[in-house]
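Chemist: based on what follows, work out the 3D shape:
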Amino acid sequence: MSSTTIPLSVLDIASVDSAGGPVAALTGTRELAAAADELGYERFWVAEHHSLHGIASSVPAVLLAAIGERTERIRVGAGGVILPNHAPYAVAESFGTLATLFPGRVDLGIGRSGADPVLAHALRRAPNEEFSESLGELLAFLGDGFPDGHPYQRLEALPRPPAAPRVWSLGASVRSAAEAGRRGLPYAFAHHFFNSRGTQEALAAYRDGFRPSRWADRPHAIVTVFTVCGETSEQARRLAYPALFPVLRLNGASPAVPLPTAAEAEAYTWADTERAAADALLASQAVGDPDEVRRALSDLLERTGADELMITNNVTDVKEKIRSLERVRALAPSLPAPGHATA
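Modeler: The predicted model follows:
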C-alpha cells in the first residue's frame, strides 16, 4: 500500500456455528489469515475469549503459532491478550517465543477487560487487579527493564527475539485511550462492539496525551469495525445476522451455544421489533454491498482520523469471509487517507 492509502488489517475470533464446530472454526481462521496475507492486509489478530461455545480463540499464542506457519509477510498478533488473566512474565515469554519464530512480524495487543470472578480464579488463581502495574511489568520484561533494586530486576523473559513484539494498547473508552497515549503506545479502539460510543472522543484523548516512547515515536490509532462486504446488501445482512442472536438473545441464543448458521438465522421468524433492533446495531458498522461499505468506512475515517482500519465479523463461512476481505481490499484506494479527520 502507498503512504496515502489507508492500511487495512483483520481481527478474527474463530467463530463457531452449529454446523461446523471448533475444528472448522480454527481451520477457517488459518485459511482466512493466509488469504489476508496474500491480499496485502497489514496485520492479522486473534482475540482471547473463554468459556464461550461460539468462539474458539481461547489461547491466542497457540493459535498464532499455527497462523504464523501459514503466512509469510503479514504481521500476526493478539487483539488481544486480557492482561488481568495472566502473569505479565508468562505473556512476555509466550510472545517472545512467537517473535523469535516469526521475527519482525509479531504484535501484542493488551486489553483490560476481565472475566467473571470464578473464571478469573480458574485462569490465574490470584489475578492482579492493578492493570496499570501489570502493564508496566510486561513492558519492563519486554525491553524497558526494571529499576535498580526491583525484585524482578535479575529476571529475563526468554527467548529474547531479534525484535521485541510490538505492544499495542486496546480499549473502548476515553480512559484506555488516555493511558495508551501517556505510555506512548500505539492504540486500537474497539468500535466493532455493538452500540459502541465515544470513538472520536477516545482517539482525540489519545492523540492529545501522547508522549513518545521506545514503543512509538508518534501516535498510531487503529479503529476496529464490524464489516461484512457482500455482493449485495441483502447477502451481507444475511451473513451478519447470526452474530446478533446472542447480543439480542434471539430464539434463546446465549454464549452457552454456538452461533446459528446463516440459514438458521434466515429461517428464524423475526418480529418487527427484533429486526429493527438488529438493524440499529449494524447502523454504526459497515455491512452492505461494496458501495454501502465504502460510504460507511469513509465516514468513520473522516470522523476519527484513524491511521488504520481493522475489519472483523462473526461470519462462519470462510469462503464468504474471504470474499468480503477481497471486496474491502479493492475499496482501499477510494477511502480517505490515514490520519485525515474533518470533524
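Chemist: going by C-alpha atoms from here, please, whenever you check contacts or count neighbours.
Modeler: OK.
Chemist: in contact with the closest residue in space to residue 176 that isn't next to it in sequence, which residues?
Modeler: Once flanking residues are discounted, residue 176 sits nearest to residue 170: 7.2 Å by Cα to Cα, 6 or more residues apart in numbering. Taking Cα atoms under 8 Å, 6 or more residues apart in numbering, we find residue 170 in contact with 79, 80, 109, 110, 111, 112, 176, 187, 188, 189, 190.
Chemist: this one next, for a side-by-side:
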Amino acid sequence: MKAINKNDLSGTKYSVLDLVPIVEGVDAKQAIKRSVDLAQNTEKLGYHRFWISEHHNMESLASSAPVILIGHIAQQTTRMRIGSGGVMLPNHAPLVVAEQFGTLATMYPDRIDLGLGRAPGTDQRTAMALRRYQQETVQDFPNNIDELQTYLSEENSTAPVRATPGEGLNIPLYLLGSSTFSAQLAGRKGLPYAFASHFAPTHLHNALKLYHQHFEASEQLERPYTMACVNVIAAATDEEAERLATSAKRFMLGVIRNTRKPLSPPVDSMDGEWSELERMQIEQMMHYSFIGSQETVAKGLAQFKAETQIDELIIISHIYDHQARLKSYELVSEIFTR
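Modeler: So this is what the prediction gives:
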C-alpha cells in the first residue's frame, strides 16, 4: 500500500461520532451491540473520543437516550473519552443533565465529555412532546448553559439546589452547532466548539472565524479549540468506497423526504434513486464528505485541515456493512498514525 504523507495532519486529534444507526435487517438491540463493538475497535486504533448523538422519533437511529448509551459504552472501554455529541439541552432540565453526567463522571473519572446542542434532534411535533409545549426563546440556551455550569461548580455548594453527584467535578463542556450563533456563544463562554459540517456545511468557515474573534479565555479553556465533524467512507479502492457511500446518500435522501427508514444496503448506482434537485440538495449537505481509497481520503482530510486549521476531526461513517464500517475507521486511523 502506498505510504501516506501525514505531515498536514500532524497534531490533529481524531475522534468518532456515532448515531447508533439501525440498518435494514437489524434491530435496535443489535445496533447498540454494533456501536459497542465500534467503540472498542476505534479505541484500539487510537481514536481520542467517541461521541453519541441524541435523536428522537427516528426508526433509523437508536440514539434517543445518549446518557444510557454513554454509560454502557464507557463500561466496555478503558481509555477513550466517551460523551455526547450532543445532549440537546432544550429537551432537558439543566439540573437533570448535571446529575446524569455527574453520575457518569463519578463512575468513569476523567473520561466523560458533555457536548451540548440547541436543536431538538427531531421534528417539531416530537420536540413539543419532549418539552411539554414549552416555547424556547433565543436566550434560553445561553441561560441553560449558565445554569448547568453553576450546578457543576464548587461554588454552588451552599446553594439551595445542588447536583449530587456532579458538583465540583471536572466535566468538560463542548458547544455543538451548525450556525454562527453557537460559534459566537462558544467563543464568549470560552468553550471548545464543534461544527456539524457533516450535514450543514454552509456556515463552517464563518462560524470558525467568529468563534476565534469572540473567544475569551475561561477556567476550562485558555485558547480556542475547534472541532469539525465530517463524513468519511474509506475502502480499498475509490470505486468500492463510492459504492458503499450510496447507503449514506440514500439515508440523506430519506432525511429530505422525511422518510427516515433504516440504513439500506449500497447500490451500484444512484441513477433512478433521486431527482436532479434531490441530488443537488444531498451533494450540498454532504459537501464535506471524503470518499475513496486511503490515499484519496488522506489528501482530502489534509486539505480540509489546511483550509480550516481545526484542532480535531470527528469522523462519522454511514456504512451499511458493519465490517466495512470497521475497516473504514481502521484505514482512517492509519492516516493519522503513520
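Chemist: re earlier: wasn't the residue nearest to residue 176 of the first structure part of a strand?
Modeler: Yes - using DSSP: H, G, I helix; E, B strand; the rest coil, the secondary structure at residue 170 of the first structure is a strand.
Chemist: what is the aligned counterpart of it in the second structure?
Modeler: By TM-score structural alignment, residue 170 of the first structure lines up with residue 176 in the second structure.
Chemist: likewise residue 296 of the first structure?
Modeler: Using TM-score structural alignment, the partner of residue 296 of the first structure in the second structure is residue 300.
Chemist: what ranges do the strands span in the second structure?
Modeler: Taking DSSP state E, the strands of the second structure run over residues 13-18, 49-52, 81-88, 112-117, 173-177, 193-195, 226-234, 289-292, 312-316.
Chemist: mean distance between the last one and the first structure after superposition?
Modeler: Strand 312-316 of the second structure differs from its equivalent in the first structure by a mean of 0.5 Å after superposition (mean Cα distance after the TM-score superposition for the first structure).
Chemist: which part of the first structure matches that strand?
Modeler: Aligned using TM-score structural alignment, strand 312-316 of the second structure spans residues 308-312 in the first structure.
Chemist: mind listing what's buried in the matching stretch?
Modeler: Buried residues in stretch 308-312 of the first structure, counted by 16 or more other Cα atoms under 10 Å: 308, 309, 310, 311, 312.
Chemist: which part of the first structure lines up with stretch 56-72 of the second structure?
Modeler: Counting by TM-score structural alignment, stretch 56-72 of the second structure falls onto residues 50-66 of the first structure.
Chemist: now the end-to-end length of the matching stretch.
Modeler: Length of stretch 50-66 of the first structure, first residue to last, Cα to Cα, to the nearest Å: 19 Å.
Chemist: list of residues touching it?
Modeler: The contact list for stretch 50-66 of the first structure, computed with Cα under 8 Å, 6+ apart, reads 13-17, 22, 25-26, 30, 46-49, 76-78, 80-81, 94-95, 98, 255-259.
Chemist: same deal with stretch 180-194 of the second structure?
Modeler: 142, 173-177, 203, 206-208, 210-229.
Chemist: can you map out the helices along the stretch 51-200 of the second structure?
Modeler: 66-75, 94-107, 124-131, 140-152, 180-189 (DSSP state H, counting those that start in this stretch).
Chemist: tell me which of those helices sits nearest to residue 43 of the second structure.
Modeler: Shortest distance between residue 43 of the second structure and the helices of the stretch 51-200 of the second structure, using Cα to Cα, is found for helix 66-75: 11.0 Å.
Chemist: now the closest one and helix 94-107, what's the angle there?
Modeler: Relative orientation of helix 66-75 of the second structure versus helix 94-107 (axes from the mean of the first three to the mean of the last three Cα atoms, to 10 degrees): 10 degrees.
Chemist: tell me how many other residues crowd residue 277 of the second structure.
Modeler: Residue 277 of the second structure is flanked by 9 other residues according to other Cα atoms under 10 Å.
Chemist: hang on, the earlier thing: once you drop chain neighbours, what's closest to the match of residue 296 of the first structure?
Modeler: Residue nearest to residue 300 of the second structure in three dimensions, not counting chain neighbours: residue 290, with 6.1 Å by Cα to Cα, 6+ apart.
Chemist: what does that neighbour align to in the first structure?
Modeler: So residue 290 of the second structure corresponds to residue 286, using TM-score structural alignment.
Chemist: likewise residue 107 of the second structure?
Modeler: Using TM-score structural alignment as the criterion, residue 107 of the second structure maps onto residue 101 of the first structure.
Chemist: how many residues are close by that match?
Modeler: Using other Cα under 10 Å, the number of residues around residue 101 of the first structure comes to 16.
Chemist: kindly report the same for residue 254 of the first structure.
Modeler: The local packing of residue 254 of the first structure (other Cα under 10 Å) involves 17 other residues.
Chemist: now residue 216 of the first structure
Modeler: A count of neighbours around residue 216 of the first structure, defined by other Cα under 10 Å, yields 18.
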